[in-house]
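K.L.:
Fold the following for me, if possible:
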Amino acid sequence: MARIVFVGAGNVELVRRVLSDLFLASSLRGRLEVVLHDDDPAHLATAEALVRALDAEAGSAAVVTACPDRRRALDSADFVISYVDRGGFTASLRDFEIPRRYGLRQTIGDTIGVGGIFRGLRAIPFFVELGREMAELCPDAWLLSCSDPMAMIGWAVEEATTFERFAGVCHAVCDTHAYLADLVGRDLDEVTFLSAGLNHQSFVLRFEAGGRSLYPELDALLAADPDLGRHVRTEMYRRFGHFPTQSSEHAAEYVPWFMRHAEETERLGVQMEEYLRRLGQDMHAYEETRRALSAGRPQLIRWQHQEPAAAAILATLTGREKEVYVNVRNRGLIGNLPEDCCVEVPATVDATGIHPRPVGDLPIQLVALHRTFLNVVELTVRAVLDGDRRHVHHAAMLDPNTAATLPLPAIEAMCDELIDAHGELLPEAIRR
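P.N.:
Reported below is the predicted structural model:
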């Protein structure tokens, strides 16, 4: 029986998506033990009620346990799926409100940028501790992390722990592949894709059918429909030659050319502070789940693109080979990016585990974008692992959107105010 542990089970939508895929797989009936952990007792109770309802609806005969003790939950795990947002809505609100007073605009704020830096400062210590516990309690398990900022978390876990089976999983690549295939009128299985880079900044390197590139067809569509071209990701595609896998709301704040120019964000339809709206939707969805459970309404999701974490688990448990995009330590997978960084690449998953595939060198213009991105990632990781508050300032000073908007004294003052506002959510060495 495979032991699947959810750390941060209060994210009931993630739990629902993953377990809908697994519970509906007839080959896994009676083979799954699901262990739920969350620090919030109310959220844990909701997650348990949801999973028991999913199990009953699917007839999957799973063993379901809610476990407030994280170490006990992790003991002998085969897979650990994590989604943790330390500080929740209140912390994210600070990440937007304080920079806004300094004149800095953000959209999502979960990857790089000032919001991504402070989300990383809150998340990295948690995941380093989790990695150390897994090295002790379940060293052969896979940690399938769904948490942002993924590139920071993966780098820190690999460097600061002896745990080696970290794989960040994200929707962005597979969603973009489905979007592009639909755009050119092809079924997804007709198209050959290869994408790679960094989480939330990967690019589609191959977009082909029948051995020929489909990029000319995409170019024709963009030329024929001006509205289709009015997005940040299409602006990036036109100038860098490869389509980005992340949404325009994300991509806009990783570069210096959009966010400080109101006319550009209006032209390209970039929504300011979009992440706060999404958090509100998540809170509404959680309450809707509670109401649906009370009313006994069906909970399974039967039609969806397969959840990446579920796809990896299914391939491992059934032995049916599957391609899944993962975020792992580079170790030469992308030849012209640093060995230590966490890269996003395709992996072959089968009964023997997750096997990331080498991609080779990326086009130099994409590597240049990635180096800028990695400056912020590495300095944030170093701020936590070295306990050096100065690197928080350095990360923000080198962030493209922040650097394009604010002078150095304002950047430093803003970071200090955020450090004070977040208080005990941040490592003690940074608070000093």
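K.L.:
only C-alpha atoms for contact and neighbour calcs from this point on.
P.N.:
Fine.
K.L.:
If you count neighbours, what's buried in the longest helix anywhere in the chain?
P.N.:
In the chain, with assignment by DSSP state H, the single longest helix is helix 113-137. Buried residues in helix 113-137, defined by neighbour count with 16 or more other Cα atoms under 10 Å: 113-128, 130-137.
K.L.:
Another sequence for comparison is provided below:
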Amino acid sequence: MSRPIPRRFRGAPEPTGFKTKNPRFKFNFTFPFSLKIPAYIALGVIAVVALIYFTGGRTEASPAMEEIGIQEFELRCRLRGEIRQHESLYIALTNAGMTPRLVHNINRALDGVFDPRKILPGDKYTVDIDENGGLVEFELMRSPWEHYRIKLDGDSLVGFQDSKPLTFVIRAAKGEVKSTLWESMVKEGVPAEAILRFTDILSFNVDFLTETRDGQRFALLYEQNFFDGKPIGVGRVIAAEYWISDTSYGGIYYMDPDSTAGYYTLDGRNTKKALLRTPLTYRRISSHFTRSRYHPILKIYRPHLGVDYAAPEGTPVSASGSGVITYAGWKGGYGNFIEIRHENNIITQYGHLRNFARGIRKGVRVSQGQLIGYVGTTGLSTGPHLDYRVKVKGEFVNPLKFAFPDGPPVKSQYMSDFRGKAVEYLALLRALTDEDLLVDSE
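P.N.:
Below you'll find the model as predicted:
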């Protein structure tokens, strides 16, 4: 009985080469160039392949074979590949010929070890499959130092992180804004990644797109990672501080013994709010929150209970806060529309989207800052923008002025530990920058 031909090879032209006349076994071998070899060598190759075929890919060494060092071996199929743009791990592996069931087993073994949703273009993988189509080993290589593996342990697949340790040094920087914050921080030698993390930490209290002015000051303490003696990126920002006139905004990184991590002020308040100040990077506000606005298409006055952020089509839009999607689809004049229900009786709405991000649909839980869609001009719209609206306890509020609640503070039982670490970090930052640091937020 012949083995079934894999689905992806059915209908393919049959290659030319050496063939046996036995209908149970066909061996095709094609050379890319003309080559004459003795018949006894060809028959020897065919005999070896036939042995592997009829023994199911496994063979035991005979006494004669053992004398010349040939041991028992197992035949495996190895797949190597790289994640392409817009590919998920599932799509990449199934496109490589793996069955959906096998890919499901890989995802299940990675549960709690690596989130497949964080896969990125350029990540590489290796898959070893036995002669029965079962998974023997899987490796995901995200960088020379970050690896994840799955191995067969008895009848179970076990996933684990197999990463190499990084070393890091702590660096500090301070400066004064001249022209733009980005240019000023780059001038002080701050890496781009650290600048982005700095602004992200403070973005709940400072709108760096509209509130940055010359003369404002900044200071930060951050980790510079190294691998094999070479800098490879930025680790955590340990402390961040920004001054607007005499008002200080800042945060200190802290992870408690329960592994809850975040950025906090000296009195233990979370620097995060329930919602982001803005869910996208925008160029300008084209329409503000108002009870009476002249609609440019309908030519009538009516309430505009949100804020319109003008931005190029395709600009990423993020979830303002963690929650559950209650609507994702077409909604009349709003075009492509998303609604998210958050804690504290808060609802956010996102209108005129070009399209939705992968996996965004009703009932899906999203995290604060997670990509949900892209700026568009669908529905009643005169140009690309995001119509962003917020409801609190059933009433629309102005998202630019409403005081949203803080995130969870440092747990009371860990305040002493937090204060001790905060004092150490601030002392180090002060020593490196000579700044009078407060790390408080109003």
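K.L.:
TM value for the aligned chains?
P.N.:
Scored against TM-score structural alignment, normalised by the length of structure 1, the superposed chains reach a TM-score of 0.20; 146 aligned residues with a Cα RMSD of 7.3 Å.
K.L.:
that older thread, helices or strands next to the longest helix of structure 1 in the packing?
P.N.:
Here helix 113-137 of structure 1 touches helix 70-74, helix 88-101, helix 150-160, helix 364-385, helix 390-398, helix 400-405, going by 3 or more Cα pairs under 8 Å, 6 or more residues apart in numbering; DSSP states H and E.
K.L.:
Next, find the distance separating residue 223 of structure 2 from residue 316 of structure 2.
P.N.:
Separation of residue 223 of structure 2 from residue 316 of structure 2 (Cα to Cα, to the nearest Å): 28 Å.
K.L.:
For residue 157 of structure 2, see how far away residue 73 of structure 2 is.
P.N.:
Residue 73 of structure 2 sits 22 Å away from residue 157 of structure 2, going by Cα to Cα.
K.L.:
Between those two, which has more neighbouring residues?
P.N.:
residue 157 (18 against 12; other Cα atoms under 10 Å).
K.L.:
thought that one was touching residue 110?
P.N.:
No - counting by Cα atoms under 8 Å, residue 157 of structure 2 does not reach residue 110; the two are 9.3 Å apart.
K.L.:
Quick check: neighbours shared by those two?
P.N.:
Counting by Cα atoms under 8 Å, 6 or more residues apart in numbering, the contacts common to residue 157 of structure 2 and residue 110 are residue 150.
K.L.:
how about residue 284 of structure 1, what does it touch?
P.N.:
The contact partners of residue 284 of structure 1, by Cα under 8 Å, 6+ apart, come to none.
K.L.:
after the helix or strand it falls within, next one along is what?
P.N.:
With secondary structure defined by DSSP states H and E, residue 284 of structure 1 is part of helix 274-295. Downstream of helix 274-295 of structure 1, the next assigned helix or strand under DSSP H and E is helix 308-318.
K.L.:
helices and strands around that following helix, which ones?
P.N.:
Applying 3+ Cα pairs under 8 Å, 6+ apart, one finds that helix 308-318 of structure 1 contacts helix 12-23, strand 322-329, strand 342-350, strand 353-356.
K.L.:
Measure how buried residue 150 of structure 1 is and give me the count.
P.N.:
30.
K.L.:
Just confirm it contacts residue 167, I think it does.
P.N.:
No - counting by Cα under 8 Å, residue 150 of structure 1 stays clear of residue 167, with 9.4 Å between them.
K.L.:
Give the intersection of the neighbour lists for those two.
P.N.:
Joint contacts of residue 150 of structure 1 and residue 167 (Cα under 8 Å, 6+ apart) are residue 327.
K.L.:
Tell me the buried residues in the helix holding residue 284 of structure 1?
P.N.:
275, 276, 286, 289, 290, 293.
K.L.:
Report all helices and strands that whichever strand in structure 2 runs longest contacts.
P.N.:
Ranked by residue count under DSSP state E, the longest strand found in structure 2 is strand 230-244. Using 3+ Cα pairs under 8 Å, 6+ apart, the elements in contact with strand 230-244 of structure 2 are helix 192-202, strand 217-227, strand 247-255, helix 415-433.
K.L.:
which helices and strands sit right next to the second one?
P.N.:
In terms of contact count using 3+ Cα pairs under 8 Å, 6+ apart, strand 217-227 of structure 2 is assigned the packing partners strand 167-176, strand 230-244, helix 415-433.
K.L.:
before we move on, what about the third one?
P.N.:
Under the contact criterion of 3+ Cα pairs under 8 Å, 6+ apart, the helices and strands touching strand 247-255 of structure 2 comprise helix 192-202, strand 230-244, strand 261-264, helix 415-433.
K.L.:
So which of these is nearest residue 152 of structure 2?
P.N.:
Residue 152 of structure 2 sits nearest to strand 230-244 of all these, at 32.5 Å, using Cα to Cα.
K.L.:
Good, wrapping up.
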